[in-house]
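Asker: turn this into a model:
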Amino acid sequence: MSVHHLLADAGVGAYTMTAGRLWALAAMLLGVAGVVVGGLALARSAGRIGIGDARSGALVTLVAGAAGAVIGGVVVAAAEGGPGTGYGIVGGYIALVVGLGAVVLGGLALARSRRTG
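Answerer: Next up is the predicted model:
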């Protein structure tokens, strides 16, 4: 049984939740969580938000963003068809972009926490 067989079935509807779309959604949620935590960590390290550890927030952002980007990349690599085929390729690309954005935010927050802390 190949990975491609696990990700989508032939002839799926536009609103059918396939395994590929579910994995892409999970990757996007990880990326968005990473962006949110990264924004908070960046604000914390600049001293704009009360008490909190910006370094741990930056590390969480890096891990969540990297996980979202990797899962999104796997979905894109395993997709056999284009948009609308049920493989989750559009969501995979979105997860890649959002996950990489979270990694950049986490890196900035980590660099700022090292300078200020």
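
Asker: for the rest of this, base every contact and every neighbour count on C-alpha atoms.
Answerer: Fine.

Asker: how about the helices in the protein?
Answerer: 3-7, 19-45, 54-78, 89-116 (DSSP state H).

Asker: mind putting those in a markdown table, mean neighbour count and distance to residue 13 included?
Answerer: Shown next, in a markdown table, are the helices of the chain (neighbours: other Cα atoms under 10 Å; distance: least, Cα to Cα, whole Å):
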| stretch | mean neighbour count | distance to residue 13 |
| --- | --- | --- |
| helix 3-7 | 15 | 14 |
| helix 19-45 | 24 | 12 |
| helix 54-78 | 24 | 19 |
| helix 89-116 | 23 | 15 |
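
Asker: another sequence for comparison is provided below:
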Amino acid sequence: MNTAALTAVTAAVGTAAPVYGMTSGRVGPTIAALAGLLAVVLGGLAVARRRGGNGRRGAIAAIVLGLLATVSGAVFTATAGGGPGTGNGIVGAVVALLLGLTACLLGGKVMLRARGDDA
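Answerer: Presented below is the predicted three-dimensional model:
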């Protein structure tokens, strides 16, 4: 098949075909989503530990990682071109944003309870 025919076929099919696999645009949002997932786990453990012990360190770690995931998810969401399936990582960025916010809420809940217990 010559290049003119290949160009015609590509133009006829379109360029919006879904992309599978790990592309360079998906690496950053995936790492941010994993950081958000770790933050949610730490926040959940801090909430569980708060009942019987001190979960302050876990809450702080959840808040810090949650903020990192939230900010990086927001940046990746704002800079990603195209929509889902384009290989730009928009889905991972949105997941990182939501997980980061959830982790911040869990960590903040523990910190507020700890503050209320001290007073």
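
Asker: what's the TM between chain one and chain two?
Answerer: After superposition, the two chains reach a TM-score of 0.80 (TM-score structural alignment, normalised by the length of structure 1), with 104 aligned residues with a Cα RMSD of 1.9 Å.

Asker: thought residue 15 was touching residue 86 of structure 2, still the case?
Answerer: No: Residue 86 of structure 2 is beyond contact range of residue 15, at 9.6 Å (criterion: Cα atoms under 8 Å).

Asker: for the two, indicate the residue with more neighbours.
Answerer: Higher neighbour count among residue 86 of structure 2 and residue 15: residue 86, with 20 against 9, using other Cα atoms under 10 Å.

Asker: need the contact list for that one.
Answerer: Going by Cα atoms under 8 Å, 6 or more residues apart in numbering, residue 86 of structure 2 touches 16-19.

Asker: identify, from these, the entry nearest to residue 27 of structure 2.
Answerer: Nearest to residue 27 of structure 2 among the contacts of residue 86 of structure 2: residue 19, at 13.8 Å, using Cα to Cα.

Asker: that closest one and residue 87 touch, don't they?
Answerer: Yes: in this structure, residue 19 of structure 2 is within contact of residue 87 by Cα under 8 Å, at 5.5 Å.

Asker: between those two, which has more neighbouring residues?
Answerer: More neighbours surround residue 87 than the other of residue 19 of structure 2 and residue 87, with 21 against 12 (other Cα under 10 Å).

Asker: distance check, the more buried one against residue 37 of structure 2.
Answerer: Using Cα to Cα, to the nearest Å, we find residue 87 of structure 2 at a distance of 21 Å from residue 37 of structure 2.

Asker: please apply the same query to residue 18 of structure 2.
Answerer: On the measure of Cα to Cα, residue 18 of structure 2 and residue 37 of structure 2 end up 26 Å apart.

Asker: same check, this time on residue 44 of structure 2
Answerer: 11 Å.

Asker: and if you look at residue 23 of structure 2?
Answerer: In terms of Cα to Cα, residue 23 of structure 2 sits 21 Å off from residue 37 of structure 2.

Asker: same check on residue 17 of structure 2?
Answerer: Residue 17 of structure 2 sits 29 Å away from residue 37 of structure 2, taking Cα to Cα as the criterion.
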